[in-house]
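Trainee: curious how this folds, go ahead:
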Amino acid sequence: MKAIQLVRPTVVELRDLPQPKPAAGEVLLKVTAAGLCHTDISIQHEETSLFPAGLVLGHEIAGIVDSVGEGVTGWAPGDAAIVHPCWSCGACPECVAGRQNACRRTTGRLASPPTPGVSVNGGMAEYVAVPARTLIAADGLDPAVAAVLPDAALVPYHSIHATRDLLVPGSTLVIIGLGGLGNLGVQIARALTAARIVAIDGKPAALQAVEGSVDLALPADAADLEQRILDFTGGQGAQVVLDFVGIDATLRLAAGVVARYGAIRVPGLGEGTLPFEARHAAQYLPWGASITRPYSGTYQDLVELVALARQQRIKPIVRRYPFEDAMQAFEDLAAGKIVGRAVLQM
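Mentor: Okay, the predicted model is just below:
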């Protein structure tokens, strides 16, 4: 089969690989679409052996069941499905409570559960074998739309759903970064909440893409950015700030505009830092504000996202590439030419 493989650090190529066979408890998917995101670009450019050589990339996967392994029930050839990206144990206290993204048995305290395309073979291939318990039905969905739900939509959905008690009428949500995740974050917030939305990005095309869906759109390089957000909220700040970038500047902006007892959630992996001061006149965070590093989302989150997509309450912006043009898609994404999400179609 054809697959996009990390041959060795910094070398990602389209290669011929053996087709996998489903083990007990697994399903073999014939991949119909695979999303491409900045995590894949990071893997491509990582110079160390952080990611295993020989890894097949692709953590956003949609496909059709080709065959099932021993002991699998509930799935049959021809079924359309997407793959939840947290390959958890399904039995630990976190999994039983529905927090598969915090599985205790599969990894240690500072690591995430096995993830296709990151730590185990993923879906940028003609076929992929996955645990049957990670599948969610996706019949009736455009495969390119279905493929981006397990990450580009799941990550913002998880954070927005977790802060819905703060996003009441009259509240404000600030979204920093309108790439594949941030754009869908705007759509999800519109579908789930009555909050006013402030959107920030450095690219005019990204701001234009959310025009009409937000209450205030601001360029990231605006000199008075923080003050304009505070003025918009009457000086009180935003109840929730989602930072899909995660660099020093965006973290400081988030801390500078969050309301007392508001929430900052940082899915962005930009390696920034935000000082924490436990004193009365703290420079950064106001009283009661919290900051969280959320990871992915739960199985239930993804089930609910599929329902939103079926109802067309969210409409991911996708740029489609034939699978044989995968390396061009990598180049375009790295060069900042993609609005929404790049998707490889088989």
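Trainee: going by C-alpha atoms from here, please, whenever you check contacts or count neighbours.
Mentor: OK.
Trainee: Asp79: neighbour count?
Mentor: Burial of Asp79, expressed as a neighbour count using other C-alpha atoms under 10 Å, amounts to 16.
Trainee: and it, what does it touch?
Mentor: Contact analysis of Asp79 by C-alpha atoms under 8 Å, 6 or more residues apart in numbering lists Ile64, Val65, Ala137, Asp139.
Trainee: and this one, please, so the two structures can be compared:
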Amino acid sequence: MRAVRHTAYHTFPTLKEVEKPTPGPGEVLLKVAGAGLCHSDVAIFHEFDEGLNPQMDPEFTLGHENSGWVEELGPGVDGLEIGSAHLVYGPVGCGHCRACTRGQDTYCENATEMPYAGIGLGRDGGVAEYVVVPARNLIPLGDADPIKAAPLSDAGLTPYHAIKLALPHLNGGGKYALVVGLGGLGLVGVQILKALTGATIIATDMKEEAMAEAEKLGAITVPGGEGQVERIREITGGKGVDAAFDFVGVGATVQTAMASAARQSRVTIVGIGNLSPYEWAFLTTPYEAELVNTYWGTVEELHEVVDMYKAGQITPQVTTYSLDEALDAYQLLVEGKIAGRAVVVPHGEK
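Mentor: Predicted coordinates for the structure are as follows:
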């Protein structure tokens, strides 16, 4: 079969022929319906240095946002119908520590002993014709479109987890939420906030087309640049936002979120920008404002995300590419020219 492989650090991926995988005990072979392309993939092959994270050393197939149809069951797996559509929970922990037993493989207590960080993150992922995944990582989609659902396994789950933890700050009337960065995660984040809260949603980005999409989803938009924070605080009547979500995660965007925050608010860093630090100071920080980061989410929460998708509460903005076009799509992602989420469709759209 064909697959897009991460072959070396600081090296663009390669589309190559590899052996079709076979599911082992407790595993399932999926015929890939869709595989979302993420900026995390770009970081792996474009920015990471050898030795930074040995769990993601090449070579492996990229793709940690996957959906597909059950093709073959491994030994010991039953209860799954051949041909049924599923979304894939990407994190894979040890399976027996406290975090893993509550479905939070992202915070596996034995993560450093695992040979990979997740599906498409050291373990072969879904930018391929087929992918093998643990049966427990499958979330049934029923009749819902698996291609449009593919990005939900990260671009849906990651903002959902961050927003769900911040809900106590958004309960009640007169609340304000801020979304910084309107890429694939940020636009889904706006939809989740709209569905789960009554807060006024403020969204900010440098791209006019991204802000136009956020406005269609019900957000008030503020362009990045000079006067950005002042405009955000003006919308809130001067008090600042009750919860902010930074989907970029560089020093400048964290600074924007913190400068826009109200007292006793919560600022969550969701994006893994890591390009520059944020400098904290006591007298320039709102009192009792929480600054936290989150990573992905739980398998239970992904079931809830799929429920929202089936109910029409969230719809990812998707542009599809064939497997032959996958490398072109990654290049567009490197250049920052992808709106929403690029999804590779190895077997064509149905």
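Trainee: follow-up on the earlier one: neighbour-wise, which one of the contacts of Asp79 of structure 1 leads?
Mentor: When neighbours are counted as other C-alpha under 10 Å, the busiest of the contacts of Asp79 of structure 1 turns out to be Ile64, with 24 neighbours.
Trainee: and that residue, what does it touch?
Mentor: Contacts were defined as C-alpha under 8 Å, 6+ apart; by that measure Ile64 of structure 1 touches Leu29, Lys30, Val31, Thr32, Pro77, Gly78, Asp79, Ala80, Ala81.
Trainee: could you identify the most distant pair in the residues you listed?
Mentor: Within the contacts of Ile64 of structure 1, two members stand farthest from each other by C-alpha to C-alpha: Thr32 and Pro77, at 13.9 Å.
Trainee: higher neighbour count, the two?
Mentor: For Thr32 of structure 1 versus Pro77, neighbours defined as other C-alpha under 10 Å are more numerous around Thr32 (26 against 14).
Trainee: my guess is the more buried one meets Pro143, correct?
Mentor: Yes: counting by C-alpha atoms under 8 Å, Thr32 of structure 1 touches Pro143, with 6.2 Å between them.
Trainee: touching both of the two, which residues are there?
Mentor: If you check Thr32 of structure 1 and Pro143 against C-alpha under 8 Å, 6+ apart, the residues they both contact are Ala62, Gly63.
Trainee: quick one: the helices in the stretch 1-150 of structure 2?
Mentor: For the stretch 1-150 of structure 2, the helices defined by DSSP state H, counting those that start in this stretch cover 39-42, 98-101, 146-149.
Trainee: quick check: the last one aligns to which part of structure 1?
Mentor: Applying TM-score structural alignment, one finds that helix 146-149 of structure 2 aligns to the residue range 143-146 of structure 1.
Trainee: again with the first one
Mentor: Counting by TM-score structural alignment, helix 39-42 of structure 2 pairs with residues 38-41 of structure 1.
Trainee: list the contacts of that stretch.
Mentor: Contact with stretch 38-41 of structure 1 is made by Leu57, Gly58, Phe330, Leu333, Ala334, as judged by C-alpha under 8 Å, 6+ apart.
Trainee: closest one to Ala199 of structure 1 out of those, please.
Mentor: Distance to Ala199 of structure 1, by C-alpha to C-alpha, is smallest for Leu333 among the contacts of stretch 38-41 of structure 1, at 21.0 Å.
Trainee: circling back: now the match of helix 146-149 of structure 2 on structure 2. Mean distance?
Mentor: Overlaying structure 2 shows stretch 143-146 of structure 1 at a mean distance of 1.7 Å from the equivalent residues (mean C-alpha distance after the TM-score superposition for structure 1).
Trainee: do you know how far the nearest residue to Phe12 of structure 2 once chain neighbours are set aside is from Val229 of structure 2?
Mentor: Distance criterion C-alpha to C-alpha, 6 or more residues apart in numbering; nearest residue to Phe12 of structure 2, sequence neighbours excluded, is Phe45 at 6.3 Å. Remark: distance between Phe45 of structure 2 and Val229 of structure 2 (C-alpha to C-alpha, to the nearest Å) = 34 Å.
Trainee: next: Ile338 of structure 2.
Mentor: Counting by C-alpha to C-alpha - Ile338 of structure 2 and Val229 of structure 2 are separated by 26 Å.
Trainee: so for these two, which sits in the more crowded spot?
Mentor: Val229 (21 against 18).
Trainee: aligned to that one, what sits in structure 1?
Mentor: Superposed on structure 1 with TM-score structural alignment, Val229 of structure 2 falls opposite Glu226.
Trainee: what helix or strand is its match located in?
Mentor: Assessed by DSSP states H and E, Glu226 of structure 1 sits inside helix 225-232.
Trainee: for the residue nearest to Phe12 of structure 2, grab the count of nearby residues.
Mentor: Using other C-alpha under 10 Å, the number of residues around Phe45 of structure 2 comes to 22.
Trainee: tell me the contacts of it?
Mentor: Under the criterion of C-alpha under 8 Å, 6+ apart, the neighbours of Phe45 of structure 2 are His6, Ala8, Tyr9, His10, Thr11, Phe12, Pro13.
Trainee: helices and strands around the helix or strand that the helix holding Glu226 of structure 1 is followed by, which ones?
Mentor: Taking DSSP H and E as the definition, the helix or strand that follows helix 225-232 of structure 1 towards the C-terminus is strand 238-243. Helices and strands touching strand 238-243 of structure 1, as assessed by 3 or more C-alpha pairs under 8 Å, 6 or more residues apart in numbering; DSSP states H and E, comprise strand 172-176, helix 248-257, strand 258-265.
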